[in-house]
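Trainee: just a sequence and a predicted model for now, questions to come.
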Amino acid sequence: MVTVPADALARIPDELSPADAAPMGCAGVTTFNALREAHLPPGSRVAVYGLGGLGHLAVQFAARVGHEVVAIARGTDRQHDATVFGAHHYLDATAGDPGRALAEPGGADLILGTVPTSGPLSALLPGLRLRGRLTLIGVDGGALQVPVAQLVMNAQIITGHLTGTPVDIEDAMRFAAAHGVRPRTEHLPLGRAGLAVDRLRNGQARYRFVLEP
């Protein structure tokens, strides 16, 4: 048994299984809120950098809201998945300059950085539109190199974002239930939690692990 404050709980919609709801308390609400707080009108261009546990949900939420979605990842092995999740375009970050590739069709209104590394993010800044926003969700101990003149002259925003409240989690789950957003999960018994952690460290998660008793 466990006792928790009532205001720390979130009600799960009947349409979501416990396994589908589990990632919504972290990856789901984080990406949902990051999109919502950007206050973009439907039809805006949203680029999602990284197609992992966070990114695959960000692509789905952005597509269901009605945005034009560009998924950016290293290599082409996730291109098919990106299309299934709802991305309209896919950029292989190893095949060229992703910032320039984003800029060619007019740039992105929002770039969501979902990878836990800051190194490649500076290269994406040329891909922002006038008044565009780069929102950082992935975290590491690095630094971001920012061309200040570009930031000022284009009135652009760089911001961080961290999860949400239980009420936000309920909002994310209700939206997911109504619009068919589902995490892609791999289930392991609780006794194999160590294996799940090892595979996460090695980049072998596709896309979220759910541990079951």
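Mentor: Structure received. Numbers count the residues shown, from 1 in each chain.

Trainee: from here on, just use CA atoms for contacts and neighbour counts.
Mentor: OK.

Trainee: helices or strands next to the helix ranked longest in the chain in the packing?
Mentor: As assigned by DSSP state H, the longest helix anywhere in the chain is helix 166-179. If you count contacts as 3 or more C-alpha pairs under 8 Å, 6 or more residues apart in numbering; DSSP states H and E, helix 166-179 packs onto helix 27-36.

Trainee: can we see that at 10 Å?
Mentor: Under the contact criterion of 3 or more C-alpha pairs under 10 Å, 6 or more residues apart in numbering; DSSP states H and E, helix 166-179 touches helix 18-21, helix 27-36, helix 55-65.

Trainee: just those helices: most buried one?
Mentor: helix 55-65 (a mean of 27; mean count of other C-alpha atoms under 10 Å).

Trainee: ok now that one, how far from the chain's centre?
Mentor: 7 Å (C-alpha atoms, centre = their mean, to the nearest Å).

Trainee: ok, and here's another one to check against it:
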Amino acid sequence: MLIRVEACGVCRGDAKIIEGAASEYPRIPGHEVVGVIDAVGGNVTKWEIGQRVGIGWHGGHNHTTALSIDGGYAEYMAAYEDGLVIIPNEISPEEAAPLLCAGETVFSALRNSKARMGDLIAVSGVGGLGHLAIQYASKAGFRVAAISRGSEKEKLAVQLGAHYYIDSEKEEIGEALQRLEGAKVIIATAPSKKAISPLINGLGKDGEIIIAAVSDEPIEWSAMDFLKGPYSVKGTFTDINEMADAINFSVLTGVRPIIELFPLEKAQQAYEKMMAAKTHFRAVIQISQ
């Protein structure tokens, strides 16, 4: 199908393409794409012209969007029918785009975690992923503790649904979470070993850390750290089978990303600002309406 792109999120995963990981070049980045179907191939059976759809990392036909096929930093892109999900009219293209990767990643992390309603969820990092994780956890019925450096994000974290705020500059994270009886699950969204390593001390019995942050740094844990719980650690990544559910849950409960908009001609500026961690939560390229 041919998609007329309306909006495309700017994600840290785009760095993989820009730094040389794509199958061939030139290659168009962008894997948080929302647009309208403009034309369909002769064998397409699932979709019709005029439908609003989204496409994430999973490009269909075993392709990865922006790695083995072109992505959404463009006015149009080609897509396979098995890589798409429907985007309801109740959410704007600009707000839907970041949910196709950042939002779905933390949504599925929570939904597939050990936690049950009423348990304590801690979200480490109140940034592009963390501000969505706080909303999802709160809307799903968890007690939520937000963790960040400094007090500047405390008010926003509470507005997003956090019940507690832990300033890691003023108190030790593990001790603060243990005063709350320990977290059943900690979602690590801050891409730094200094932010991730202390989290294990804040888990409750049989708790787990789910790493959603993109970082190549080794994490400093010993075998004894795991034996004390016992604790478990796992990673999470976007899953096309969870994508539609993440979008629909967001529409149902009012979860929305905080976004900063850029026109297509400023895509390079949007990317550089995102990589410098200066974006107001999620950068989105607004292409057409």
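Mentor: Received, thanks. Note that the structure is a prediction, hence the values are computed from the model and not measured.

Trainee: out of the helices and strands packed on helix 166-179 of the first structure, nearest to Pro213 of the first structure?
Mentor: Each of these has some distance to Pro213 of the first structure by C-alpha to C-alpha; the shortest is helix 18-21, at 11.9 Å.

Trainee: matching residues in the second structure for the closest one?
Mentor: Aligning helix 18-21 of the first structure against the second structure (TM-score structural alignment) gives residues 93-96.

Trainee: stretch 88-106 of the first structure too?
Mentor: Counting by TM-score structural alignment, stretch 88-106 of the first structure corresponds to 163-181 in the second structure.

Trainee: distance from the longest helix of the first structure to the middle of the chain?
Mentor: Using C-alpha atoms, centre = their mean, the offset of helix 166-179 of the first structure from its chain centre is 15 Å.

Trainee: also stretch 13-27 of the first structure?
Mentor: Distance of stretch 13-27 of the first structure from its chain centroid, counting by C-alpha atoms, centre = their mean, is 16 Å.

Trainee: quick one: end-to-end distance for it.
Mentor: The first and last residues of stretch 13-27 of the first structure sit 17 Å apart, counting by C-alpha to C-alpha, to the nearest Å.

Trainee: next: stretch 164-184 of the second structure.
Mentor: Using C-alpha to C-alpha, the end-to-end distance of stretch 164-184 of the second structure comes to 15 Å.

Trainee: and it, what's buried?
Mentor: Residues of stretch 164-184 of the second structure classed as buried: 164-168, 173-174, 176-177, 182-184 (neighbour count, 16 or more other C-alpha atoms under 10 Å).

Trainee: grab the nearest non-local neighbour of the residue nearest the centre of the second structure.
Mentor: With distances taken as C-alpha atoms, centre = their mean, the residue of the second structure nearest its centroid is Ala102 (1.4 Å). In space, and not counting its chain neighbours, Ala102 of the second structure is closest to Leu129: 5.6 Å by C-alpha to C-alpha, 6 or more residues apart in numbering.

Trainee: the residue nearest to the centre of the second structure contacts Glu95, doesn't it?
Mentor: No - Ala102 of the second structure is beyond contact range of Glu95, at 11.6 Å (criterion: C-alpha atoms under 10 Å).

Trainee: in the second structure, what range does the strand ranked longest in the first structure match?
Mentor: As assigned by DSSP state E, the longest strand anywhere in the first structure is strand 128-136. Under TM-score structural alignment, strand 128-136 of the first structure corresponds to residues 203-211 of the second structure.

Trainee: have a look at how far, on average, the matching stretch is from the first structure.
Mentor: In this overlay with the first structure, the average offset of stretch 203-211 of the second structure from its partner residues is 0.4 Å by mean C-alpha distance after the TM-score superposition for the first structure.

Trainee: before we move on, the earlier item: can you give me the end-to-end distance of the match of stretch 88-106 of the first structure?
Mentor: By C-alpha to C-alpha, the extent of stretch 163-181 of the second structure from end to end equals 14 Å.

Trainee: quick one: map Pro5 of the first structure onto the second structure.
Mentor: Per TM-score structural alignment, Pro5 of the first structure is aligned with Tyr80.

Trainee: what about the closest residue to its match other than its chain neighbours, how many residues nearby?
Mentor: By the measure of C-alpha to C-alpha, 6+ apart, the closest residue to Tyr80 of the second structure outside its immediate chain neighbours is Gly60, 5.4 Å from it. Using other C-alpha atoms under 10 Å, the number of residues around Gly60 of the second structure comes to 18.

Trainee: these two touch, right, Arg74 of the first structure and Asp97?
Mentor: No - Arg74 of the first structure is beyond contact range of Asp97, at 11.6 Å (criterion: C-alpha under 10 Å).

Trainee: who touches both of the two?
Mentor: Common neighbours of Arg74 of the first structure and Asp97, using C-alpha atoms under 10 Å, 6 or more residues apart in numbering, are Leu91.
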